[in-house]
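Peer 1: just need the structure, nothing else, for what follows:
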Amino acid sequence: MDTAIKTPIEMLAHWAKTQGDQVYLRQPIKGQFLDFTWAEVQEKVQQLAGALQHLGLERGDKIAVLSKNCAEWFITDLALMHGGYVSVPIYPTANTDTIRYVLQHSGAKAIFLGKLDHWADQEAGVGGELLRLAMPYDTMPAQYQWEQLLKLGYPLVDAPLPTPDQVMTLIYTSGSTGQPKGAIQTFASYGWTCQAVVRDLRTDGNDRLLSYLPLAHITERVAIEGSSFYSGSVVAFVESLDSFVADVQRAKPTVFFSVPRLWSLFQKNIIDKIGVSKLNLLLKIPLISSLVKHKIHKGLGLNHCRLLGSGSAPIPPSLIHWYHSIGLNICEAWGMTENCAYSIINYPFDARKIGTVGRPVEDCQIRQGEDGELLLKSPGLMTAYYQQPEATAAAFDADGFFHTGDLCSIDADGCVTITGRVKDNFKTAKGKYVAPVPIERKLAQDPHVELICVIGSGLPHPVALVQLSEGANLQAREEVRTSLKATLDSVNPHLESHEHVDAIIVVSDPWTIENDVLTPTLKIKRHVLEKAFSERVDGIRGAQVRWEDELTQK
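Peer 2: So this is what the prediction gives:
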């Protein structure tokens, strides 16, 4: 490991010494910021680490964190690093089964509980045996409250610095294909990645970051929390979903990352307010165009942004083109839990490369496997999957390259396009393999489609399941049917005969995390939909468009 890589604990000490009285974390409480300076954060980190020691928790113990994003999440994370504990973050939306599995599999000795929307539904997953420590929010009952913890025992001021190969955290994957796996990340892999983000995106103390994507996900943990440790940037949080836009406007972020689902929701809100044809007309009038763009940027709270990003799931190229047309350039990036979420990015933004995820960053190597799989090597790679030696062995090739499971193409400039998942490819009843993702991308160009999943394992031909956008749900069914049918008829002729989509089925119930169709990072669980729909759609032929409630009439 490069000796120049410092740990977050060393960085905290550096900022507390050089800009201790400057605000670091901004937590909105009832619409007002509660601010924490760098020196205050360091003091709380030392108090909290001392309390954990006082409670008999030993270095190397696993300690879970179950909370939505807040200032105390950062403080807890730093305290766990300072005390030599291994953090085990859990998604704040996780159900009882997932919570129970992660706590048992990791062997966690205690759990920090924070901001949660439905803690009563999750409490059974935590159980009664585990030591519970509460952040200062409405959360499930706990043995110790935040203010108590900050006064317990003696502050841990001098502690041995973490070593590069020391395990920092177990990050459990979102489990899109089964039980989550715990990726072991060390101080070396995490520190290298955070420093690479700061190096490439050139963030510094003048930047304002906003933390709202789940911190249990490696992307937020690196891109926002991690980069703030190494850049000295200020970080604001979001109070609730209802106050989201106001929180963004108040925080005035200069760097803003989001996920495709939210970018498409922002687009819908803008179009609903202005109208497609009116917006297109206004954007063609030179002077008016810049005023309209400025008004849209301000309305989103993104008028101070110098950098916008999207990751965690594929974003339709048409959406990036649309944002580009209103003067907002979204840099798409690619990463996984296993590589600390940062390896490939389209930055600086290059409009000619929309549709790709950009080029590998410095010190990251990629190659294509025989089957077109993206293989990757980087200093940010995990050490192993926790307690899963077989899965670990299968994940790396003989040269130490990681099997990402993503299919890709690489152009002459070295830019990578993700074309699907190795495991997503299925075999139809005719014994032919189909790659669903490119088909989904083509069909998703229809403006009525919000989410789409092509299934077909064991069926004569693929079938597309579609969740309509909110606007499309309000339109007459036959209007929507005509549009979807026209889209299907325009796509099928360009597919191989065995890939032809037999039907588009419009689903009745929205796909959510709660009904287990979406992972916490909003990826679709294809296997869940296959199980629910395969038998019901078998036998529908002839490129039809049906609503789920029409399925009985084959």
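Peer 1: alpha carbons only for contacts and neighbour counts from here, please
Peer 2: Fine.
Peer 1: what comes up buried for the helix or strand hosting residue 266?
Peer 2: Element membership of residue 266 [criterion: DSSP states H and E] is helix 260-274. Of the residues in helix 260-274, those buried under the neighbour-count criterion (16 or more other Cα atoms under 10 Å) are 260, 261, 263, 264, 268, 270.
Peer 1: just how off-centre is that helix within its chain?
Peer 2: The offset between the C-alpha centroid of helix 260-274 and the centroid of the whole chain comes to 19 Å, using Cα atoms, centre = their mean, to the nearest Å.
Peer 1: in the following helix or strand past it, what counts as buried?
Peer 2: As assigned by DSSP H and E, the chain's next helix or strand after helix 260-274 is helix 276-284. Applying a neighbour-count criterion of 16+ other Cα under 10 Å, one finds 279, 282, 283 buried in helix 276-284.
Peer 1: same deal with stretch 46-66?
Peer 2: Of all the residues in stretch 46-66, those buried under the rule 16+ other Cα under 10 Å are 46-54, 57, 60-66.
Peer 1: the nearest residue to residue 422 once chain neighbours are set aside and residue 421, how far apart?
Peer 2: If the residues on either side of it in the chain are set aside, residue 422 comes closest to residue 405, at 5.3 Å by Cα to Cα, 6 or more residues apart in numbering. Taking Cα to Cα, to the nearest Å as the measure, residue 405 falls 6 Å from residue 421.
Peer 1: here is a second sequence; please produce its structure as well for comparison:
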Amino acid sequence: MSKSIFPASSDNIQQLIESLPFKPEEILRASPIAGSQETGYTATYRNKFCIDNGNQLFVNIHPSLRTLHDLFVNAVAMYPNNDCMGKRLFDNTLRDAHDTFYSWESFAQVDVRKRNLGSGIFHVVRNSPFRTAIHNVDDFVVSLYSGNRVEWLLADLACQSYSLTNTALYDTLGEGTSRYILELTKSPIVICSREKIQGLFNIQIEKPLPYLLAVVSMDPLSAQERAHYSQQACELGIELCELADVEAAGAQHPIAERPPTPDDLYTISFTSGTTGNPKGVEVHHEMGVSGVTMYLAQADVPKGLGHEMCFLPLAHIYERGVVSAYLSIGVGFGFPVASSPLTLVEELKALKPTTLEAVPRVFSKIESEIKEATINSENEVFRALARDIITRRLHNIKTQGVFANNSQYSETFTTQLKKQLGLDQTKFLCSASAPISNDTMNFFKSALNVGFAQAYGLTETFGIMCMSDPFERDAGSCGLPGISGEMRLRDVPQMGYTAGDRQGPRGELLLRGPQIFKRYYKNKDATDECFDKDGFFCTGDVARFDEHGRVYIIDRVKNFFKLAQGEYVTPEKIENKYLSHTTLVNQLYVHGDSLETYLVAVAGFDPHVMAKFLHRNFDVVLNPETHVVEIEAKLNELRVKTKVLEALNADVKLAGLAGFEKIHNIFFEREPLTVEREVYTPTFKLKRSACKTFFAEELKNMYGQGSLAKYSKL
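Peer 2: Have a look, this model is predicted:
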């Protein structure tokens, strides 16, 4: 059974929302439910707050806030004049403190626009000259296809208010998967950025989609573009519109909002998967509201203040959940020119967000740049100062917590460093999507004196399911079960993980509750396979619980391999150790073979870092801006990569890796791991089988070359 945090008799909703999050002592423990343990499983764990309040899970903050539409309407009422959505201006010459890099629309303005757009979408579909009797003009799926931008979020809000289900086509899915999603959902309308129009037309040219009626461009089209695309659209039986025209049509032909119910389908979020066609996770409004409730009950975020950056792909649930939570408390989102790690610092300087949510790959890159500028600085005096400050603060964090008293010179150091990164207003950072090293989190805390949380969640949980305290002394956990779900572990004996382990219960993490999805879209077989006999969702992630009930993700079911000498290896753990202990690589794919006794790797690098390395060790002078190809070639020379490998393994000497977990040969490319190569999912998870295939020649050559570290003392 589940319920609201606050009863219906509580009428001051703003006051209730601003009373969140709960005090740490109310939620920073989870306990097993008495009598819930079975053979092969741990007991079921719930948050202490749930157990202390009727042993129930919680769906929403207040009974009147039952859907994502309700949350936004409430935010408009409470914060009508707050900034809601902002477009990044292109003039980077603005440097005066009173200048702005963003053009903002208020919550009240966005509220009007999303009603116009919702009405306009119905107007386009209902009045399409290409509509046939097979189209349901009152209930259909809207497809969104672009990178992060104001218009994407505007369309999402419009769909919420008019009970229209939406789905997203990823920028990097490719035409084959886009076709699959459009066919499966029978989506009659795609709202997309200008550069996606031709790709959609190509899909229609190859094999017509009978349900596709309209393509709406988020961008205004020039006369030449309109003439070019309109002719194709007419021939293909598709109506081509501009978003501004759809909004105008909605304003002229308004339709009353059709608020959804908690059981209505909000979105179909297709997981990027590592094999085969993606599975569409059905996200109902109750599930979305549960996710927002969990986040606000635990995360100490400023309500109605500041701005956040919409950086991670909106097509994925992690960002969608974060955006939903912040919008519900009157915090606006700025949309950068490009959501790229390469331009992130400049974007942060322009927006100055109060928090930053990202993935380990992004944080590893920032960490590398900070280390290169501080503890690896060529200025000997500054290098010594930076190391002293960071080492002392790390000790303070582990003994007193983040924001412990520090000396004046260390505060000055941190203030300047945060300002250079655009994080001077940032209270805490949050990483999710994949495990991140404890050392990386502790480095950020000690270098920047900010909080750093690690969250765990999946598409199937509307993003964050649990989240560590950003200011806790012990990094590493993903926090406790949130108040909208419960957890237990299932034995994985073939991997040596059981509920009765001496080091604490370990096993596959299973989830249940209102925050968990109910089914995959039109895929009963996949749905049946992923739930156990008691209705728990089987995540495939291996976790352990500590004495407080905190969750630690330690492995992936079947994500391990055996070397020829019989040692089992978990590659993800090794990759994280290297990435957090060295600046010499910023991407890493570790590979092993059951016929070989050692590991090899494919690595990405920062040209500036490696240019310094080559100059320092080989007296080679190459410009990192103009000689990237030459740097790459040099790094793959036998004597050079032997030296790099020696330095890499020296850097991870204290990381706790066994000798067989060290890398023995390596291949360098500037950026080998990309979504475009289909070796990364769009949420930056490695597709290991795809990596093995894509880099087959390089892996073969490394094993043919042999170990470059076999004579080193590993």
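Peer 1: so of the buried residues of stretch 46-66 of the first structure, which ones are in strands?
Peer 2: Secondary structure from DSSP state E places 62, 63, 64, 65, 66 of these in strands.
Peer 1: JSON lines for those residues, including distance to residue 437 of the first structure?
Peer 2: Putting those into JSON lines (distance: Cα to Cα, whole Å) gives the following:
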{"residue": "62", "distance to residue 437 of the first structure": "38"}
{"residue": "63", "distance to residue 437 of the first structure": "38"}
{"residue": "64", "distance to residue 437 of the first structure": "35"}
{"residue": "65", "distance to residue 437 of the first structure": "34"}
{"residue": "66", "distance to residue 437 of the first structure": "33"}
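Peer 1: list just the nearest of those to residue 198 of the first structure.
Peer 2: residue 65 (25.5 Å; Cα to Cα).
Peer 1: aligned partner of the closest one in the second structure?
Peer 2: Using TM-score structural alignment, the equivalent of residue 65 of the first structure in the second structure is residue 144.
Peer 1: let me see the contact set for its match.
Peer 2: Counting by Cα atoms under 8 Å, 6 or more residues apart in numbering, residue 144 of the second structure touches 152, 155, 166, 167, 168, 169, 190, 191, 192.
Peer 1: compared with the second structure, how much does the lengthiest helix in the first structure deviate?
Peer 2: The helix that spans the most residues within the first structure, counting by DSSP state H, is helix 38-54. Superposed on the second structure, helix 38-54 of the first structure shows a mean distance to its aligned partners of 1.4 Å (mean Cα distance after the TM-score superposition for the first structure).
Peer 1: so where is that helix in the second structure?
Peer 2: Taking TM-score structural alignment, helix 38-54 of the first structure hits residues 107-123 over in the second structure.
Peer 1: what residues does the matching stretch touch?
Peer 2: The list of residues contacting stretch 107-123 of the second structure from outside it, by Cα under 8 Å, 6+ apart, reads 75-76, 79-85, 137-138, 154-155, 157-159, 161-162, 243, 246-251, 253-257, 330.
Peer 1: same check, this time on stretch 538-550 of the second structure
Peer 2: Around stretch 538-550 of the second structure, the neighbours that count as contacts under Cα under 8 Å, 6+ apart are 28-31, 45, 477-481, 489, 504-511, 530-532, 551-557.
Peer 1: counterpart of it in the first structure, which residues?
Peer 2: Aligned by TM-score structural alignment, stretch 538-550 of the second structure falls on residues 403-415 of the first structure.
Peer 1: pull out the buried positions in that stretch.
Peer 2: For stretch 403-415 of the first structure, the neighbour count (16+ other Cα under 10 Å) marks 403, 404, 405, 406, 407, 408, 410, 415 as buried.
Peer 1: can you say which of the contacts of stretch 107-123 of the second structure are buried?
Peer 2: Buried members of the contacts of stretch 107-123 of the second structure, counted by 16+ other Cα under 10 Å: 75-76, 79-80, 82-85, 154-155, 157-159, 161-162, 243, 246-251, 254-255, 257, 330.
Peer 1: now the helices for the stretch 1-150 of the first structure?
Peer 2: Using DSSP state H, counting those that start in this stretch, the helices of the stretch 1-150 of the first structure run over 8-19, 38-54, 71-83, 96-106, 119-126, 146-149.
Peer 1: between the ones you listed, which one is closest to residue 382 of the first structure.
Peer 2: Taking Cα to Cα as the measure, the helices of the stretch 1-150 of the first structure were each checked against residue 382 of the first structure, and helix 96-106 came out nearest at 15.9 Å.
Peer 1: post-alignment, that closest one versus the second structure, mean distance?
Peer 2: Comparing helix 96-106 of the first structure with its match in the second structure after superposition yields a mean distance of 2.4 Å (mean Cα distance after the TM-score superposition for the first structure).
Peer 1: residue range in the second structure corresponding to that helix, please.
Peer 2: On the second structure, the counterpart of helix 96-106 of the first structure by TM-score structural alignment is residues 175-185.
Peer 1: please consider this matter closed, and thank you.
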